[in-house]
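1. have a look at this prediction, sequence included:
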Amino acid sequence: MIRFHAATSRLAIGAALMAGFSGTTSTASAQETSAQEGWGSGTPIVVTARRREEDLSRVPIAITAIDSEDLVERVVISDADLQRTVPGLTIRQTQGNNSLTYSLRGQSADIFSGSPSAVITYLNEVPIPVSQASSFFDLQSIQVLKGPQGTLFGRNATGGAVLFTTAKPTDVTEGYLRGRYGNFDRMELEGAVNVPLGENGAVRIAGNLTYRDGYIDNLFTGDELGRINRENLRVSVRFNALETVENTTMVQYSNSHGTNTGASYTYSVYAPGETNNGFALTSSAGFLFSPAVDLLFGAGAWDAYLAAHPQAYAPGLPAYVDEQHRLGPYKTNHPSGARHFGDSWTVTNITEVELGSNLKLRNILGFVDSYTNSQQPQLGAPFITILTENLATGVVGNREDLRSWSEEIQLQGEAADGALEFIVGAYFQRQRTNTLFPQTYFELAPLLPFTPATNHFRIKNHTDAVYGQASYEIGGGLTVTAGLRYTWEKVYGLQLAQSDNFGPPEQTRRYSDPSWEVGLEYLATPELLVYAKTRGSFRSGGYNGTLSPTFVASVGASNFFNSETTEDVEVGLKYSGSLMGRPVTFNIAAFQQWLHDVQRVEFPDPDGPAGPIASIAITTNVPDERVRGIEAEGSIYLADWLQLGGQLALTDAEYTNNQVVLFGNTFAYGPVGDTPKASGTAWAELAFPAGNSMGEISLRGELYAQSGQYFSNAADSVAPRTRLPGYELLNARLSWNNIMDSNFSAALFANNLLDEEYFVGGMQLAVALGHNAAVVGEPRMYGLELGFEF
């Protein structure tokens, strides 16, 4: 079977939506299976958005689900790949490819923030942190749930949740081996073997090795940025102690080395005296690292600096912006290293006990232990304005050491002859995070001594919650759903040894917040579901570890910031049936969401005019934000050999009350960052019969496109010139499965086929230092894949 996904522009995506061809990868896989087996008997897509298995077309939530087959066919092998498969989801990169935050429906977490992500990721129903890129391997599915999910998934899921489910041990001896080789000397090996253990269970062992050279040349050091060296091993064991009891344990170890891409593209620098909409801009870096420094130290000062720094750019930092344009996106001049190291252990244990035909008890235990140490390039120019190392102490790299335990117990069941479905549960989590930020500011020898700084702090979160949700079928296809969750949390903040703020005792603050949901769904026909719902949830408050408790106490303030709260309204339609006798699926959702005490980072100067070094990053609460939009997806088989489809997300986000006063200074926020107004994917599939003895030949491609986005939340005031342009990525894959009726397969693939130059995020240090840098997207990546299944 040959497949080809194609489109030409964002206009094509919009036209596809109007024609009803906007779609998800999950529906594509379902329709493909339907065509192979007879499209009238299509296989449903099973999701767990309501903590139980259900047909995707019957779940009243905006969801994109990607099954195991589609993950392979669309070459979704890491976090960044999700963005092109789930329009509306932004995988935000601040300090490069190993500094990630998921953003959905206008909600994310800023750089240097004490705020948790607004989009929570789960592995086998256990919440896991995302700070570095990972490799996806041997997954059963990925589900992206959009909008507040606090009732069933807990605090912080105000933008949504991403559910990763690993392949489970089965009762069949089976396995696979898949290898890839591509440009930049990319080598990847992935495999799994499943072995039954008689009637009492099974074991599945899976692993992945990924190696690739970097694609950004650091002209200053000779390093390659973006180099990958990842090794992963997973063991899953299913044990059936009794006929009514099943226990599944998964243990995964991941190790990552390489170099960070960093924010290695110098994007904008502010000149002395520059203003924006009446706001004075920080210009310390642009002034000190330029010939203008002679005005401060006298004639010849700049020449003395250049003599001590022969690799510096003689015209100065402000002029380097044009030099960066000349060099292009894949050349940088960062004057330090960019190494990355990370490893993690993850354990999940799920026990299910059938208490009767309509009652099930589930226990979900999780453990996560992760550590990262990264040098993060935060500017691509050959000047040391800021380093992620302390030149005075010799400590190098931002470090995060996280350990989390979670325990959840659920009771699921049905009553009233199946008309009532319910779930009640309790959740407990204990998390501890140690964070170390070594820094050096403004190395200006021989004019000024550099300024070292170190933040080192511990944050502990103790979380307890109870929840319940029920759906009752009133009759005539109408069902009502209601749910409530209440969470109690205690946050501890402590300055650790090595910190410039070390000394004060541990501080604590308690938070408690509700999450809720009320909805109606109407199954108008077996093919058509319409729904309306309203939800409320929150993002937990926290502790500003980079802020001195001693200073805060002296001005009567607090190191803690408030919880962020939200409520929304969503209406949607899901159709899975036929149009003019051909299979078609179409899902559309419209939403409006209100957020209060929005958690954002600012860089105030607490000492007044003490100078640029006094500026620090703290999380504060912006009064109000409003987000609204439309998300649609679907597919249609025009013929047995031709399928069209796509996805579209339109998002309008703005701060409706945007001013915050910090240490006597007023800061204004807007536009909302990390939120493109439009993003989508358009595709087509062609199927050519090759004969049973030949196997299945497939060609597929797709075009992902998005409009521009800001990597700052204050571009209209103190951080202008932080808007990234929109871009389009064309991807393609030619595959041959069951070669000559065998278990072997082969494929050629290419992402960013037209070698588009684009940006995927940025590091805004506008207020702190007066410059901003962007994160470069990957160039064209292509290769050969060989596979074997047994």
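-> Structure received. Numbers count the residues shown, from 1 in each chain.
2. drop to CA atoms for contacts and neighbour counts, all remaining ones
-> Fine.
3. roughly how far is the longest strand along the chain from the heart of the chain?
-> When the chain is parsed with DSSP state E, its longest strand is strand 451-475. Taking C-alpha atoms, centre = their mean, to the nearest Å, one finds the center of strand 451-475 at 17 Å from the center of the full chain.
4. remind me what it packs against, helices and strands.
-> Packing contacts for strand 451-475, counted by 3 or more C-alpha pairs under 8 Å, 6 or more residues apart in numbering; DSSP states H and E, involve helix 150-153, strand 420-441, strand 478-495.
5. which of these sits most buried?
-> helix 150-153 (a mean of 26; mean count of other C-alpha atoms under 10 Å).
6. which elements pack onto the helix or strand just after that one?
-> Later in the chain than helix 150-153, the nearest helix or strand by DSSP states H and E is strand 160-166. Packed against strand 160-166 by the contact rule (3+ C-alpha pairs under 8 Å, 6+ apart) you find strand 119-123, strand 139-146.
7. comparing the ones you listed, which comes out most buried?
-> Of all those, strand 119-123 has the most neighbours on average by mean count of other C-alpha under 10 Å, namely a mean of 23.
8. closest to the centroid, which residue in the chain?
-> Computing the C-alpha centroid of the chain and ranking residues by C-alpha atoms, centre = their mean puts Tyr102 first, at 2.5 Å.
9. before we go on, here's another structure to hold up against the first:
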Amino acid sequence: MNTISIRSSLLVGAAFAGTAALSPAMAQSKVDDSGTGDIIVTAQRIEQRLQDVPISITVFNQDQLTKRNIAVAADLAAYTPSLSINQRYGPEKSAFNIRGFNQDASTAPTVGLYFAEVVGVRAQGGTTSGNSVPAGAFTDLQNVQVLKGPQGTLFGRNTTGGAILLTPKKPGDNLEGYVQGTYGNYDEKRVEAAINIPLADTFKVRLSIDRNKRDGYMKNLAANAAGNRVGPDAYNDLDYFYGRISLVADLTPDLENYTIFHYSKSTTNGYASRIVGCATPTSPISPLNINVGTAGYSGTRDLQATSCLVQLARQNTRGDSLYDIETSNANPFLDITQWQVINTTTWKASDHITIKNIASYGEFQERANFDLGSANFVVNGRDVGATLTGQVGVTGFNLRRISPQLPNVVAPNGTAYGRIVLDTAGDNSANAAQGSFTEELQIQGSWEKLNFVMGGYLEFARPTGFSAGRTGIFLNCTRPQNLACTNPLLFGSISESSTKLNFDNHGVFSQATYNFTDQLALTGGIRYTFDKIVGLTNGTRAGFSANATTGPLFADPVSGVNIARACTDSLRHNRVGPNADPKVIANPPAADRSVCTTTLTNKSSKPTWVIDLDFKPTPDLLFYAKYARGYRQGGLNFTNPGVERWNPEKTDNFEVGAKATFRGAVSGYLNLAGFYNKISNQQVFAGLVADAVNAALGVAGGNAVINAGKSRIYGAEVDASATFFESLRFDLGYTYLDTKITAGGTAAVRGDGSELGQLIVGSPFDRIIPTSIVGSPFSNTPKHRLTVTANYTLPLDESIGKISFGATWVHTSSSVNDYSVPAFVNGIPVGFTPANDLVNLNLDWKGIAGSTVDAAFFVTNLTKERYTVANGGGWNSAGVAEILLNQPRFYGVRLRYNFGQ
């Protein structure tokens, strides 16, 4: 049988046999008050106690989520020791890693996020986005599960680190509900409500809403030359609406139909970073070269680094805090809209066979306008000369430092300019726009000694329009979208991105557990996945004057402004000069951007598997050992012509664990896991340097994703809970993580015979430099993470109510967040996140004086701990050190009214 026939047979089998390849485990009951861990989960597609599942899992019920003030997915990481996040572009766009498996921009996730058994809507914009759950999805949940380690058999590719599963509350038999209001500092106002309505014995409805708004904590002090404030007062705000409707129809005693529709709209000012340092000729790392024409000199880095000094001096003179910033963008916004409909039909065909079908469709849209590097820059030069207006003897920045093709004139000191401002491409366009359809059909079987799940999975993600944007580069723009820009430095331009990406993911799988005895069981599972990405781009660069690669000026149809255009893909378009490749298109794009169209495809197919042996000497003690293979799909990014594609990476995971439950005066559980991972063909970033010919034509260097890495990860996890005398409960989580890059590739020159040297043959780049550092740990992977929560319930009469005090301490050891920038600048951590300790408090009074009203007071980050969570990444390219900070102290009160049964 040939390869095509094999694939066709597998896919046909998927359509008839069914699957749950990417669908998550669902917890069916909340954490019990006894603390024994008697939570029913279906992590292996059959109902089991948490303590019987050979997977390291952390579970939070809705009460625990509320006490911890978890509103968006990024908040979850503070309380889950194995879970870390990269929030370079803000918490709404966080990338997650479990056990050190990182996701960088443009690459596929390593952690799958699921809601009601369906993966988050896929999207790929200019920055990390999509593949997540929407803002507000943490309201009215049954629980949240964090599954650690590769979940490739039951969940598919892109879960090499693990999976996060959100299970919403299902409509029930009773008329009940609640209304809850929160008011806190930074003028936080949040209202949550839910109502459960049993319209009939066989038809039930549940409605949930969440409206949350909070002012930003990064205060903007930017002003223009006239002293007038510019832009919003604050960034890193919160403003979303979330709604959900759930319907359960029992069509027959053995046939249930469960439908969920949920919608989220988040509208904020976006994130902002704080400038803490500027490169100078004496900087110990990557010092500023100010000598034009010498090796390593960059005019744009010289310009930005010296402008940075002016802003830094203003900040120091005012005595700004690290939460004070300056950014001159007048119209920032980050709008994310996401909706999804999920239908699950479950048929109990017999006492032994259950058939389940899960279908979904959802859409993701992101529209954004933000500074890639927050700044309020003016020229700060050292040259004396004439200006374009004829002034002579003016001190400023000579434009010949940027390019010898620019006029020999000086931009005067104090001239305002923007750095890199990303915007939409039009009023009806989006920076990311994608729709995702999924279909799963799974067969579950259960006998006395054998349990199994088998099936297949189909996913089709299609663009709902171009993911398009206009980015102003060294311009002063009211809106780059409308070309409402001035060009004070003469070399400013507009990058016009425009892509469409089609994702197909199909797979078949089977997993079974055989119980040899009541104490000994063996589980084996395998899955085969087919991935395909087809991408199209017609990206261009727009300028306000014609040059060698463009045609004459023309009127832009969006704004009416006269511009000239060149294709961004200079490898396949923009034929220039007598020695140019005759196969490359010569026509300038002008208004017809189809001239610049490039279409590429990336396909892969890989198996994943798991083998697990369980031993249960008693019903409350489990030992397990397993080996699992996982893989993360390859990808496609049009940013770097000729180096746009990369292949899948794979991981081999070896894990042993033990789970113990104890009962009595002290009840609870203790779960231990030890693991070792090997990653090969690892996806890493590599810097690209344009050759002299292409650099003169405007091709900039960049970062490409390549397969040049090998790594190993090992560590241990502890998850424990103990309740004393039914009034004092302790929950503990701890992770020890040791990561190491064992191979990361060696810098290469085009055509030098090496694998990387061959990779860039035919591209406009003549050097490639992997950024991974062999022998170093991964970024964003602290070695130690400890979470301890204590909760004490006062021994009071029921007529008073139930009063409890809770406190959580989270300790995180130091880690590197970015190897491409200095660890410290001016004594402030930039590429380094120092060790930190968070203390959160909660006071709850449930059933006040026997009523149906609850009250609570909460504080997060009680001690005002302050630390770097990410950085702007602009030190080497711009000579600017900028950081993003953790959330400050938040506090507030909650009131809740419960009604019904």
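-> Yep, it's here. The structure displayed is predicted, hence computed values, not measured ones.
10. can you pull the TM-score for these?
-> Once superposed, the chains reach a TM-score of 0.85 (TM-score structural alignment, normalised by the length of structure 1), with 720 aligned residues with a C-alpha RMSD of 3.0 Å.
11. in structure 2, what residue corresponds to the residue nearest to the centre of structure 1?
-> Mapped onto structure 2 by TM-score structural alignment, Tyr102 of structure 1 lines up with Phe96.
12. what's the answer for Ala241 of structure 1, then?
-> Using TM-score structural alignment, Ala241 of structure 1 pairs with Leu251 in structure 2.
13. so where does that match fall, helix or strand?
-> In this structure, Leu251 of structure 2 is located in strand 238-252 according to DSSP H and E.
14. okay, angle between the helix or strand just after that strand and strand 238-252 too, please.
-> Once strand 238-252 of structure 2 ends, the next helix or strand along the chain (criterion: DSSP H and E) is strand 255-268. Interaxial angle, strand 255-268 of structure 2 versus strand 238-252 (axes from the mean of the first three to the mean of the last three C-alpha atoms, to 10 degrees): 170 degrees.
15. contacts only, for Ala461 of structure 2.
-> 122, 434-437, 502-504 (C-alpha atoms under 8 Å, 6 or more residues apart in numbering).
16. quick one on the thing from earlier: which residues touch the residue nearest to the centre of structure 1?
-> Tyr102 of structure 1 makes contact with 89-92, 108, 117-120, according to C-alpha under 8 Å, 6+ apart.
17. cool, and Tyr320 of structure 1?
-> With C-alpha under 8 Å, 6+ apart, Tyr320 of structure 1 has these contacts: 266, 313, 381.
18. quick one: whichever helix or strand the residue nearest to the centre of structure 1 is part of to strand 139-146, angle?
-> Taking DSSP H and E as the definition, Tyr102 of structure 1 sits inside strand 100-104. For strand 100-104 of structure 1 against strand 139-146, the angle by the same axes, to 10 degrees is 50 degrees.
19. dump the contacts of Tyr320 of structure 1 into TSV; add distance to Leu82 of structure 1, neighbour count and secondary structure as well.
-> Shown next, in TSV, are those (distance: C-alpha to C-alpha, whole Å; neighbours: other C-alpha atoms under 10 Å; DSSP: H, G, I helix; E, B strand; the rest coil):
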residue	distance to Leu82 of structure 1	neighbour count	secondary structure
Thr266	26	29	strand
Tyr313	38	18	coil
Ala381	31	27	coil
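20. would you mind finding the match for Ile77 of structure 1 in structure 2?
-> In structure 2, Ile77 of structure 1 lands on Ala71 (TM-score structural alignment).
21. hmm, that match is touching Phe138, no?
-> Yes - at 5.9 Å, Ala71 of structure 2 and Phe138 qualify as touching, with contact defined as C-alpha atoms under 8 Å.
22. if we can go back for a sec, structure 2: matching residues for the longest strand of structure 1?
-> With TM-score structural alignment as the criterion, strand 451-475 of structure 1 aligns to 493-517.
23. would you mark the buried spots in that stretch?
-> 493-515 (16 or more other C-alpha atoms under 10 Å).
24. please, where are all the strands along the stretch 51-200 of structure 2?
-> 56-61, 83-86, 95-98, 111-115, 118-119, 141-148, 162-168, 176-184, 188-200 (DSSP state E, counting those that start in this stretch).
25. relative to Ser129 of structure 2, which of the ones you listed is closest?
-> Ser129 of structure 2 sits nearest to strand 95-98 of all the strands of the stretch 51-200 of structure 2, at 8.2 Å, using C-alpha to C-alpha.
26. how far apart are the closest one and its match in structure 1?
-> In the superposition against structure 1, strand 95-98 of structure 2 averages 1.1 Å from its aligned positions (mean C-alpha distance after the TM-score superposition for structure 1).
27. OK, contacts around the alignment partner in structure 1 of Gly701 of structure 2?
-> Mapped onto structure 1 by TM-score structural alignment, Gly701 of structure 2 lines up with Ser615. Listed by C-alpha under 8 Å, 6+ apart, the contact partners of Ser615 of structure 1 are 603-606, 767-768.
28. out of the residues you listed, which is nearest to Thr550 of structure 1?
-> Pro606 (12.3 Å).
29. how near is the residue nearest to Asp81 of structure 1 when sequence neighbours are not counted to Ile409 of structure 1?
-> In this structure, Asp81 of structure 1 finds its nearest non-sequential neighbour in Val75, 7.8 Å apart by C-alpha to C-alpha, 6 or more residues apart in numbering. As judged by C-alpha to C-alpha, to the nearest Å, Val75 of structure 1 and Ile409 of structure 1 stand 36 Å apart.
30. what's the longest helix anywhere in structure 1 in contact with?
-> Longest helix in structure 1, counting residues (DSSP state H): helix 25-37. Helix 25-37 of structure 1 is contacted by residues 39-45, 64-67, 69-70, 85, 583-585, 634-635, 637, 640, 645 when judged by C-alpha under 8 Å, 6+ apart.
31. could you list the buried residues of it?
-> Residues of helix 25-37 of structure 1 classed as buried under the neighbour-count rule (16+ other C-alpha under 10 Å) are 25-35.
32. likewise for stretch 682-695 of structure 1?
-> Those would be 682-687, 695, for stretch 682-695 of structure 1 by 16+ other C-alpha under 10 Å.
33. repeat that for stretch 279-287 of structure 2.
-> 279-280, 285.
34. just the strands in the stretch 651-800 of structure 2 please.
-> Remark: strands assigned in the stretch 651-800 of structure 2 by DSSP E, counting those that start in this stretch are 666-690, 702-724, 728-743, 748-749, 765-770, 784-793.
35. the second one packs against which elements?
-> Meaning strand 702-724 of structure 2. Counting by 3+ C-alpha pairs under 8 Å, 6+ apart, strand 702-724 of structure 2 packs on strand 645-646, strand 666-690, strand 728-743.
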